[in-house]
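Trainee: just coords:
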């Protein structure tokens, strides 16, 4: 037995030597370069591939089946003169014996100078799509169709699934590679150049270290990016499970969207694709982009259907203004240069290929906190959905500052008003002139083009809200926007212990935007409204207002110039400030009494119980024909107009007074029976800021009052003289004659 075993071993050794000798002879006596034409024809027949071998072919047979190609190109048979791929060299080798066990054991795979030029024509067909298809006959059908053998029927019995080929590759190296893609129909181009890829041993179920670097570029928009990726790859084909462990991706990007700026980015985490469960995950996500730092987890479900996005995201405290500026974003001018400097975000993510929602949002911006939901319901139409609750928002910080032209116009008007105010004292100066300087800015207020594209549904609840320096509380807003028509369904809240409700509609579809609004204000202190706008109030009191107005344009001036509509108002428990109408009226009574006032009134205001009326707006001028006021000791009625374009007033008032009812009345201001029921005329004209200071006795009206009083006095004398000497009819006729 021992001799038999020795003989058997010698036989196997001899066979091995024969195989090695045969392999040596084949590789040295057989030159594959002599068969380039046959190899190229075989590629043409079997793969419908135009293979051109310009360089030498090197090979080995045993124990490694090795192949090395130099200077090869690949093209579609339809365009053999336009290769879609070429390479400088590819080298690989496979152990022969493991192939018999369906195992692929390879040494290093090396690919040098691979260039792919992938193109789609104007019909959308790619220059690589015919590869692998049967070659076409001149008639347009597959060649030798009639000669093709009929496939033998497969047995109907159950078959064992083919055992997958086991991979065992020492390493893969791809160097100096390039990929170009272009689409003639869209004009888009994409490139990846300088591609360098190296891996460790590639074995299924094992951790495979890899490193990839490349330069990427696009033309729509023009962008360039340098990237480097390192990770450990693990795959299990039977389980359809693929992982990138300890992923690190970093790089820099620049181009047209960044407007000369550079974006440095870094991403880390654990990636998993479980195709059996149709799930992909990115766990322990760490992301940085310039100043931005974020943490999160992202999961995609239903990969075989419509993928659904789930996850969470947290962005650390960030100077959002600096970050956006670093991305080339041109922020609109804002009144507060420090706005957007404090930003934090925590949210859950939910989405699909067409939408993205930030659920359970907790946003901190410039000292304010907002919670709720923000979503883009459809990327194509940019449909925005917002439901937020916040503690406070000062909108004035984010609105544009006043333009220089607006500031100059305002300064000119203030100078005009200041001069008029200085001239107006306690009623002894002439009637002020009407203002002429415009009070409103011509700076565009609305971003018309973005508003025309806006698809918006928004609800907003705020504890504190400030706009145009008006401090509102418990504000609730609901707005819709679609196709250039924006509707403010409701804006309500509290203002200075009163409340307000507003609804409005903005139509930006025409060339000139159209605006209409309905307002209701209840018991809002009017003096605080004016003080909040930096104006000195001429009046105080609780304002009730109802208005229905329309206008057009895109600036304050245009809105005021085009203002039309109606309004009604009531001002309760108020007073005319910095003005004493009683003093002026006493002066008038003293004049008629031909006396001089012994003292002046020290009060700096004229109180009233009620001031009410209605307004009709016509191209920026508010007309009022039914002004009524109830003042202790006085009753007032009037008519006139307020020119909102220059904030000027022009009114005629009729005042019926009872005279000086104080404990120590001024004799010159006492009203005798002749003055009872007399309507004393006042004329008010000048800047709106003057209030009652703009009012003076109407000289023309005073002449009529004097004539009436003179007639009354003559009537009294007639009564005394005539007594019962004439008939009552004649006495009445004579009295009426003197009262004309």
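Mentor: Structure received. If you're wondering where the values come from, they're calculated on a predicted model, not measured in any experiment.
Trainee: alpha carbons only for contacts and neighbour counts from here, please
Mentor: Will do.
Trainee: And the strands in the stretch 351-500 of the chain, which stretches?
Mentor: Taking DSSP state E, counting those that start in this stretch to define them, one finds strands in the stretch 351-500 of the chain at 355-365, 368-378, 383-394, 455-467, 470-482, 485-495, 498-507.
Trainee: need these in JSON lines with mean neighbour count and distance to residue 113, can you?
Mentor: Converted to JSON lines, those look like this (neighbours: other Cα atoms under 10 Å; distance: least, Cα to Cα, whole Å):
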{"stretch": "strand 355-365", "mean neighbour count": "19", "distance to residue 113": "41"}
{"stretch": "strand 368-378", "mean neighbour count": "19", "distance to residue 113": "43"}
{"stretch": "strand 383-394", "mean neighbour count": "19", "distance to residue 113": "46"}
{"stretch": "strand 455-467", "mean neighbour count": "19", "distance to residue 113": "50"}
{"stretch": "strand 470-482", "mean neighbour count": "19", "distance to residue 113": "53"}
{"stretch": "strand 485-495", "mean neighbour count": "19", "distance to residue 113": "57"}
{"stretch": "strand 498-507", "mean neighbour count": "19", "distance to residue 113": "60"}
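Trainee: These into a markdown table, with extra columns for distance to residue 131?
Mentor: Below are those laid out as a markdown table (distance: least, Cα to Cα, whole Å):
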| stretch | distance to residue 131 |
| --- | --- |
| strand 355-365 | 37 |
| strand 368-378 | 38 |
| strand 383-394 | 42 |
| strand 455-467 | 46 |
| strand 470-482 | 48 |
| strand 485-495 | 53 |
| strand 498-507 | 56 |
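Trainee: Against that first model, consider the following:
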């Protein structure tokens, strides 16, 4: 709340006291003129002044007056409570300087001041009608009842022996937010005051946010100089100490803000500060700020330095809960530098240099509005290991199958929807080397745009395991259920390196191209996961699957042909020249109906599914032995009989099995045909007898079995 509001209210109270003095000065009993005083205040402010206590006059050795309790009503349209209440006041003047039209005040004391400040939902406040200080002469003449006017406006305040405000309280309420603030137990002491001379000031009080459990006991000391024209203010050696207590924290935070010099020059509309230093525990913030000030508008600029501090400890002291991070040393070493340019409704940070642990971040950030937060940010980092800052329990689970855009989606849904609906962000992040969920993305770029519940994110990595990655994410939170759309692509990625960093037991080599387009609808992460559907496409080239030897399995089942070259047989792996498929994701299960794979000796087709919830495999494959490879003039030739295979188990430990009962090789079929030709008469006789005993039709089945049609 602006300082001038409080000063205006205090000045108004002093004005009322001075009015009373002037009344007593010319008349005998000030209590007889309470109605005139009340009427004058009503005329000037539209408010009701209630002088509850008696007015007491003293003349010698000082001209003084003491008041009892008084109240000033609130502005219409605000709470039904007094705008100001005062328990007592006392003021004493030296008589002799009055003869030369000068005021020499011995002391001014205000006791039990309570000030209720409000702002309604329309942005109107309840202090606008408080009279300015320059209305003193008009108010004084209004109560003089046509007697000779006292030339108040020609008076100059020569000196004030001291000013004291005891046990005061300020209540603040913003009807738009409904969140109150309370500043109580206020005690202000100003030593002997004179224009253009140093004056000592001491202030103490207790600041409370009732709805948050936040309390801060403050103590302010300073020396200030005020020019006689009230247009220049100088503050020297100012120090503000705050002891902050936050609910659910072990001990309070003691912070000290020191300002060596501050100059407010109203004619030049300038504000300059130097030697600004904030010390809170082990954190030290220093700054040198200059700026301009005009009425309620201000602008400040200058460098700000936050020296090395332990961010983890600071967050804990502020009551911010931190999960058990993967790296116990994360967030323990930080420093910050930036040039700030601030106004009453915006904040601009340039030349940002942030060091967090061993990561260096540079860039700029702008907050264009405090009312409707609008952020524009550009950051560049040398390297960033996000996994260090993930909760240790979650990091191991998430690192297996979480892509960059999926991680971004999870982060989005961890932020309250009402905040996202109000937040506007236009951000860019560049990282030379980023580690996320165990995966390394080099030359990483993020472009993020969020506005009123619509979020767009584009991520790319030009270096992603010898290949490249790109992805797009959109989240629409405008309706009751959020709509998520995700589109990602990898190109020429080294499979072995990718699987190694994914911490999977499955061993595979080769190069992969892949893409997936997914959509989901829901109010929570769990609901989104269950609703995700989409398409997945993949192509592996020059691939080896280790701990799986398909050729050895065929040999054990005696289905190989003599044409197989032993050079293609490896007892530890199976080589595929290509492996591709197009899949559909629904209900957490990936269905593939056109799986195609090729080895040196086999052509494989199949279909099946992967349950992402249980990571279980269920694939049925049909393989054909290659009789002759394709040439420039002829297509690839296969043996007639397919080989049935089943792939089950889990993604990390798959099981492979042949359907031996269904296998008939070309060699076995030839043996059966030769046997049938040699025993044709016997077989025909047996078939005819079966027809006679069982019925017609059975012979046709047997003939089909033996290749006779």
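Mentor: The structure has been received and is ready for your questions. Fair warning: this is a prediction, and the values are worked out from it, not measured in the lab.
Trainee: After superposition, what's the TM-score, could you say?
Mentor: TM-score of the superposed chains, computed with TM-score structural alignment, normalised by the length of the second structure, equals 0.74; 614 aligned residues with a Cα RMSD of 4.5 Å.
Trainee: re the thing from before, do you know which of the strands of the stretch 351-500 of the first structure lies nearest residue 329 of the first structure?
Mentor: Residue 329 of the first structure lies closest to strand 355-365 among these, at 18.4 Å (Cα to Cα).
Trainee: From the rest of the structure, what touches that closest one?
Mentor: Strand 355-365 of the first structure is contacted from outside by 340-351, 369-379, using Cα atoms under 8 Å, 6 or more residues apart in numbering.
Trainee: which residues in the stretch 251-400 of the first structure form helices?
Mentor: Along the stretch 251-400 of the first structure, the stretches classed as helices by DSSP state H, counting those that start in this stretch are 320-326.
Trainee: One more: the second structure?
Mentor: Along the second structure, the stretches classed as helices by DSSP state H are 3-26, 34-45, 95-99, 136-142, 311-317, 392-398, 404-413, 417-422, 495-501, 525-531, 550-556, 666-678, 680-694, 698-705.
Trainee: Can you tell me the residue that sits opposite residue 460 of the second structure in the first structure?
Mentor: Matched across to the first structure, residue 460 of the second structure falls on residue 491, judged by TM-score structural alignment.
Trainee: quick one: that match and residue 501 touch, right?
Mentor: Yes: between residue 491 of the first structure and residue 501 a contact is recorded at 5.7 Å, counting by Cα atoms under 8 Å.
Trainee: and residue 397 of the second structure, how many neighbours?
Mentor: The local packing of residue 397 of the second structure (other Cα atoms under 10 Å) involves 11 other residues.
Trainee: before we move on, what about residue 35 of the first structure?
Mentor: 12.
Trainee: Can you find the partner of it in the second structure?
Mentor: Following TM-score structural alignment, the counterpart assigned to residue 35 of the first structure within the second structure is residue 29.
Trainee: got the contact list for residue 308 of the first structure?
Mentor: 300-302, 350-353.
Trainee: In ChimeraX, select just the buried ones from the residues you listed.
Mentor: To isolate the buried subset of these in ChimeraX, counting by 16 or more other Cα atoms under 10 Å, use the following:
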select :300,301,350,351,352
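Trainee: Find the pair from the contacts of residue 308 of the first structure with maximum spatial separation.
Mentor: Farthest-apart pair in these is 302 and 350; separation 13.4 Å (Cα to Cα).
Trainee: where along the stretch 151-300 of the second structure do the strands fall?
Mentor: So, for the stretch 151-300 of the second structure - with DSSP E, counting those that start in this stretch - the strands run 156-160, 163-174, 180-190, 199-209, 214-226, 232-246, 253-265, 270-280, 283-287, 290-294, 297-309.
Trainee: average offset between the last one and the first structure?
Mentor: Same thing as strand 297-309 of the second structure. Comparison of strand 297-309 of the second structure with the first structure after fitting gives an average deviation of 2.0 Å (mean Cα distance after the TM-score superposition for the first structure).
Trainee: what does the first one give?
Mentor: On superposition with the first structure, the average gap between strand 156-160 of the second structure and its aligned counterparts reaches 3.6 Å (mean Cα distance after the TM-score superposition for the first structure).
Trainee: any idea how far that strand is from the chain center?
Mentor: 53 Å (Cα atoms, centre = their mean, to the nearest Å).
Trainee: The fifth one too?
Mentor: Relative to the mean C-alpha coordinate of its chain, strand 214-226 of the second structure is positioned 32 Å out (Cα atoms, centre = their mean).
Trainee: same check, this time on the last one
Mentor: When distances are taken as Cα atoms, centre = their mean, strand 297-309 of the second structure is centred 22 Å away from the chain's centroid.
Trainee: That one relative to strand 283-287, how many degrees between them?
Mentor: 140 degrees (axes from the mean of the first three to the mean of the last three Cα atoms, to 10 degrees).
Trainee: Check the fourth one too.
Mentor: With the same axes, to 10 degrees as the criterion, the two stretches strand 199-209 of the second structure and strand 283-287 enclose an angle of 130 degrees.
Trainee: in strand 199-209 of the second structure, what counts as buried?
Mentor: Neighbour count says strand 199-209 of the second structure has 199-208 buried, by 16+ other Cα under 10 Å.
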